[in-house]
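Colleague: What follows is a protein structure lacking sequence information:
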């Protein structure tokens, strides 16, 4: 793991687009299929909210496996141009399910995701219960009341000064959780890390490179606002870029592949050629 300068945040996005541009349809289809499957899983009555978080790390791991394959072919094509014609199967999206090595860590990652969400809901529910003690809150259980009326009733209690400490605490916990899980899946699937090690390394990587992630977030925000199409379509088109940029950032921080200009890529191509020549 290494520390990178702030400008890398922009480079991650540029490199992500360069990487997926020749195979944009494949990456777009893979990412959309992942989200469609998660949506369908979440709609299963009673157990959907449990199944979807457990499936998510496995499907995300499959996307990273596909991106690693795209990278391998892209590197190989620098010394063997015909390598760029190699097909990549959508079946790789489900390859992590068949691999026993990361299975335990990914399952626990899904359980941790469920536990974290439940913990936040429990904290909010406890706060609301305490605030409403001694207050007539029959509207919340009144079958004739609609959701808008219930929300209007709750807003004053959720926005009072006491609630701000709650929201700040939830925000801090959510940021810490996001830092710990940001690179967790690629660390487990691509580097074989345990869940604890993945959490620790991901948290440290994001913390050490906060300036690069700040630039990264600002650039994505600007892209999201400037794409001249409808909100939903812009999100769909940007999703492959976002997922790939996370993969590129992972490569860069763990020094698995240089990210930058043509000189870096040419140097990597020469190293790859030398290794191939040595093996042959």
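Modeller: Great, that's in hand. All figures in this text were calculated on a predicted structure; none of them were measured in a lab. Numbering: from 1, shown residues only.
Colleague: CA atoms for contacts and neighbours, from now on please.
Modeller: Fine.
Colleague: and the next element down the chain from the helix or strand where residue 24 lies?
Modeller: Assessed by DSSP states H and E, residue 24 sits inside helix 24-42. Following helix 24-42 in sequence order, the next helix or strand is helix 48-76 (DSSP H and E).
Colleague: try this one next to it:
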């Protein structure tokens, strides 16, 4: 077994996991079909230790619930710490890829290294989501006022339309945020990028690969619908596969094959 320390990610180990020696700082454009291959690679990583993956997901959900119970700050703390947990999950994916071993402790590895940068990333993510929500609240608030003023079916219909518009605005503004956050934890824990630099790099790497990401998103949407059928239990498998697929996409885009 390799002597790689799963909690210490020098760049050379990340390169070894990618099967390449050169880190591509800005990422590279890959073929459109790679979107499916990221999911397939995520599935392969899941199959190596399915029990550990499911346990890791359950512990993450329990931690999230417990944190959310903290009065006043629980919800905010959850959003801040999500990026720390994701940094740990990416370290776990790398350890599983290189050393063939994923441990529950990997979930908390982000609290042992690069913690401050991951927390700052969480702060930036929180600010971004707040900025996104503000215009939606303004739109919905205006619709509610119109509905109250009219007090009839037309007013309620107008409110429904403004609500749909607000959701579309949130969706449109969320996409660039997801793009900026998608690879940011990996870039921080594997390469020591600062949060803003990691977000910029992640955003433009996603932009270069917009077509494979569209395919990736469509496939995940279909899989999510299937996973939701058995009382949502399918997400015990799909959620870990998605997390592993993020690592697979990082490996594919930031290292030459």
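Modeller: Received, thanks. What you see is a predicted model; the values in this text were computed from it and never measured.
Colleague: what's the helix holding residue 24 of structure 1 aligned against in structure 2?
Modeller: Under TM-score structural alignment, helix 24-42 of structure 1 corresponds to residues 50-68 of structure 2.
Colleague: likewise stretch 106-122 of structure 1?
Modeller: Going by TM-score structural alignment: stretch 106-122 of structure 1 matches residues 118-134.
Colleague: buried residues in the matching stretch?
Modeller: By neighbour count on 16 or more other C-alpha atoms under 10 Å, the buried set for stretch 118-134 of structure 2 is 118, 119, 120, 121, 122, 123, 124, 125, 126, 129, 132, 133.
Colleague: Could you check how far the spatially most central residue of structure 2 is from residue 109 of structure 2?
Modeller: Closest residue to the average C-alpha location of structure 2: residue 182 at 5.1 Å, with C-alpha atoms, centre = their mean. From residue 182 of structure 2 across to residue 109 of structure 2, the span is 18 Å (C-alpha to C-alpha, to the nearest Å).
Colleague: Pull the number of nearby residues for residue 154 of structure 2.
Modeller: Residues lying near residue 154 of structure 2 (other C-alpha atoms under 10 Å) number 12.
Colleague: Wait, a helix at it?
Modeller: Yes - remark: residue 154 of structure 2 belongs to a helix, assigned using DSSP: H, G, I helix; E, B strand; the rest coil.
Colleague: Please name the nearest non-neighbouring residue to it.
Modeller: residue 147 (7.8 Å; C-alpha to C-alpha, 6 or more residues apart in numbering).
Colleague: now the angle from whichever helix or strand the one you found is part of to helix 74-99?
Modeller: For residue 147 of structure 2, the host element (DSSP H and E) is helix 115-150. Taking axes from the mean of the first three to the mean of the last three C-alpha atoms, to 10 degrees, one finds helix 115-150 of structure 2 and helix 74-99 inclined to each other by 130 degrees.
Colleague: What segments of the stretch 151-257 of structure 2 are helices?
Modeller: 153-182, 184-191, 195-208, 210-228, 235-254 (DSSP state H, counting those that start in this stretch).
Colleague: Please identify the most buried of those.
Modeller: helix 184-191 (a mean of 25; mean count of other C-alpha atoms under 10 Å).
Colleague: Average offset of that one relative to structure 1?
Modeller: Following the fit onto structure 1, the mean deviation recorded for helix 184-191 of structure 2 is 1.3 Å by mean C-alpha distance after the TM-score superposition for structure 1.
Colleague: Show me what that helix is packed up against.
Modeller: If you count contacts as 3 or more C-alpha pairs under 8 Å, 6 or more residues apart in numbering; DSSP states H and E, helix 184-191 of structure 2 packs onto helix 11-18, helix 74-99, helix 115-150, helix 195-208.
Colleague: Present those helices as TSV; the columns should include distance to residue 252 of structure 2.
Modeller: As requested, these are exported to TSV (distance: least, C-alpha to C-alpha, whole Å):
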stretch	distance to residue 252 of structure 2
helix 11-18	7
helix 74-99	13
helix 115-150	22
helix 195-208	11
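Colleague: Would you tell me which of the ones you listed gets closest to residue 236 of structure 2?
Modeller: helix 74-99 (15.3 Å; C-alpha to C-alpha).
Colleague: got the contact list for residue 179 of structure 2?
Modeller: 202, 203, 204, 206, 207 (C-alpha atoms under 8 Å, 6 or more residues apart in numbering).
Colleague: what separates it from residue 141 of structure 2, distance-wise?
Modeller: 28 Å.
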